[in-house]
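> Next comes the sequence, and after it the predicted model I'd like to discuss.
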Amino acid sequence: MLQIDIEACIGCGVCESTCTFGAIKVEGGVAVVGETCTLCGSCVDVCEVGALSIEREEKAIQGNLADWSGVWVYAECRHGRLAPVATELLGAGRKLAEKRGVSLSAVLLGSQIDGMAEELIAYGADKVFVVDDPALASFTDDAYGNALSALAKKHKPEIILAGATAIGRSFIPRVATTLATGLTADCTDLAIRDEDGALLQTRPAFGGNIMATIVCPHTRPQISTVRPLVMKPLIRDAARKGEIIAVNLDPATLKPRIKVLESVVEDLDRVNLSEADIVVAGGRGLENEKGFAMIRELADVLGGAVAASRAAVDSGWIPYPHQVGQTGKTVAPKIYIACGISGAIQHLVGMQSADTIIAINRDADAPIFDVATYGIVGDVFEIVPKLIEKFKERKNS
């Protein structure tokens, strides 16, 4: 909390004018802190007489960290199928587990999920903890969060990975809070630090302008949610052997406070970007929504999907479901054609895993060329129509 030494305070008002939250007022010649204080520390930095200080609680080390061992992956399943991010995380988890010299386990929660555990083993899991219970037929934060937390408390994994999907983002923070540990959300890279075995969790920060690497030194497990399509799954090996552990949890643990009356799968978003092998994307360089008619034509000829940068979506040229980037979808197609996209890092984090990136931009110094496999410097309104013509000729020949 913010401490004010009233004997040292001279009531100069510098802290009051500095506080962007309006949390400090000078009353009766002395600074007084209000409830809107966020402990940002800006007032402490400007106080020339040292009357302000922040008292922070020291984080206690959570017992013996060596008691926690193993890498876990929450294996998300939807509508009776494993989500692709589950196998992607097993690929990433396999590398972490080998680096740490520990086992890799998957946690499977749901109802009537027969056969999925064997699939997880084929994709790299050594063990699969299965909680198959009718209470988990519909997803709720509390039931799924309580189940994963109960398993983690008993078996003590040092690392838990989950997808940064709608489901993962919904209940994994509850798990971290229940276990009194840290959580790094929306990671794009994971590694093990050599000197102490800590998990290095890298994610975009400050609007995607920098990449921050975060560690959780004092508590376990180290929990990360990871962006879909940024990790590569292992090649499926049907001959792999592993251990499937059926777990029966206390019914009270799985009893949710929310009752799901009905689940409706909307079919409003027909933009299947995540599974497209070819993606044609447009940006600010298309100038208006008419430019996207040209992009759609190229995508149709190639049998691909249409994507866009945030600038194009914010301009109202194309709906949000097409947006790729930090605040949109992540894609990893075989071919990504970027038309009139400058290549801001916020966009790059959503498409840089593509096998081949083709960039078309009139600015030879555009950052997109730094990640492009092939670059074409020129006007998209001249180049794209020629590509459409050539592809049509080849398709009809």
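Sure, I can see it. Numbers count the residues shown, from 1 in each chain.
> CA only for contacts and neighbour counts going forward, please
Will do.
> SS state for residue 181?
coil (DSSP: H, G, I helix; E, B strand; the rest coil).
> What is the burial count for residue 316?
12 (other CA atoms under 10 Å).
> That one: which element?
Under the criterion DSSP states H and E, no helix or strand holds residue 316.
> excluding its backbone neighbours, what's nearest it?
Spatially, and ignoring its direct neighbours in sequence, residue 316 is nearest to residue 289 (7.6 Å; CA to CA, 6 or more residues apart in numbering).
> Residue 314 is in contact with that neighbour, correct?
No - the pair residue 289 and residue 314 does not pass the contact test of CA atoms under 8 Å, sitting 11.5 Å apart.
> quick one: contacts for the nearest residue to residue 367 once chain neighbours are set aside?
Counting by CA to CA, 6+ apart, residue 367 lies nearest to residue 343, which is 5.0 Å off, once chain neighbours are set aside. Contact partners of residue 343, counting by CA atoms under 8 Å, 6 or more residues apart in numbering, are 366-369.
> Use this one as the comparison:
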Amino acid sequence: MTILVIAEHDNASIKAATLNTVAAASKIGGDVHVLVAGSNAQGAADAAAKIAGVGKVLLADAPQLAEGPAENVEGTVLNIAKDYTHILAPATAYGKNIAPRIAAHLDVAQISDITVVDSADTFERPIYAGNAIAIVQSIDPIKVITVRATGFDPVAAEGGGASVESIEAAPNAGISQFVSREMTKLGRPELTSANIIVSGGRGLGNGENYAQVLESLADKLGAALGASRAAVDAGYVPNDYQVGQTGKIVALQLYVAVGISGAIQHLAGMKDSKVIVAINKDPEAPIFSVADYGLVGDLFSVVPELVKAIDN
């Protein structure tokens, strides 16, 4: 068996979710190859070559791959798909944009969001917001899979010595065009790579309260900031802060939920965190069912007291 992992990258370095995807590929068994599709992406290819467990890196470097358009990456993968038994991508916005196209063109069923590898043809994935686990077996000759990063511990980013081989990129499909990208600049860790997240919900009341109450706590803990869907929908913060089934799915060292009731969609995105702390004035809030530590009280007084306690 030979497995292809489609790397998520920024042309200079490899994104963290790629390391989890390589971990899943290693559990399947066989040789693991990594595809870096980009423009001026030698830096990303060199970084991929250092990943533990990777046997070969394929570099498709062309202007039409600069922004990672799904149609052009898909075409590049299809050119080499016959050489692989499994094609894996991280279950991020990037991977979810590409994998279904590949599966459709190969006429196979995509296996989405796996968290466990049982064997080379059998995988486990959460359904019903994580309240049940489906065991999926595939007889397709090429298995197209997306990997939930929180289900697999990342492999080491250093220590490998794979070769880098250049391959031809697919021509520009010409059916979409990159217009612009607006990046949110944060002076703190990204949600998907953070070890600690301080997350706020509708209980904060408005965006001003969100910033005033949570930013000082996040600064003290060196944490990323997150939010429930209710807080995002209410306009407190941008949607890239959202944690939950329709946002970012995280499994980290510490998750602090402030003013979040704990809707099932939110719990699906954070309940695998190692330590969960919940602060809410409602003692019956569902968030307490998954919390390791719960504090019932007014968040507007509790959080400032917590910040003072950290200072001391």
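Arrived safely. Quick caveat, the model's predicted, so the values are computed rather than measured.
> about what we covered before: the residue nearest to residue 367 of structure 1 maps to what in structure 2?
Correspondence of residue 343 of structure 1 to structure 2, assessed by TM-score structural alignment: residue 262.
> what kind of secondary structure is that match in?
Residue 262 of structure 2 ends up coil, using three-state DSSP.
> hang on, the earlier thing: burial measure for the residue nearest to residue 316 of structure 1, as a count.
Neighbours of residue 289 of structure 1 under the rule other CA under 10 Å: 16.
> what does residue 251 of structure 1 give?
Residue 251 of structure 1 has 11 nearby residues by other CA under 10 Å.
> Then residue 39 of structure 2?
20.
> so what's whichever residue in structure 1 pairs up with it up against?
In structure 1, the residue paired with residue 39 of structure 2 is residue 111, using TM-score structural alignment. Contacts for residue 111 of structure 1 (CA under 8 Å, 6+ apart) come out as 131-137.
> Could you provide the contacts of residue 343 of structure 1 in JSON lines, with additional columns for secondary structure, distance to residue 198 of structure 1 and neighbour count?
Formatted as JSON lines, the contacts of residue 343 of structure 1 follow (DSSP: H, G, I helix; E, B strand; the rest coil; distance: CA to CA, whole Å; neighbours: other CA atoms under 10 Å):
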{"residue": "366", "secondary structure": "coil", "distance to residue 198 of structure 1": "37", "neighbour count": "17"}
{"residue": "367", "secondary structure": "coil", "distance to residue 198 of structure 1": "33", "neighbour count": "15"}
{"residue": "368", "secondary structure": "helix", "distance to residue 198 of structure 1": "33", "neighbour count": "26"}
{"residue": "369", "secondary structure": "helix", "distance to residue 198 of structure 1": "34", "neighbour count": "23"}
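> From the residues you listed, pick the one nearest residue 271 of structure 1.
residue 368 (23.4 Å; CA to CA).
> filter the contacts of residue 111 of structure 1 to the buried ones?
By neighbour count, with 16 or more other CA atoms under 10 Å, these hold 131-133, 135-136 as buried.
> Using TSV, lay out those together with distance to residue 347 of structure 1.
What follows is those, written out as TSV (distance: CA to CA, whole Å):
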residue	distance to residue 347 of structure 1
131	38
132	39
133	40
135	40
136	36
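> want to throw these into CSV with distance to residue 274 of structure 1 and secondary structure?
Below are those laid out as CSV (distance: CA to CA, whole Å; DSSP: H, G, I helix; E, B strand; the rest coil):
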residue, distance to residue 274 of structure 1, secondary structure
131, 28, strand
132, 28, strand
133, 30, coil
135, 30, helix
136, 27, helix
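> For residue 8 of structure 2, see how far away residue 56 of structure 2 is.
16 Å (CA to CA, to the nearest Å).
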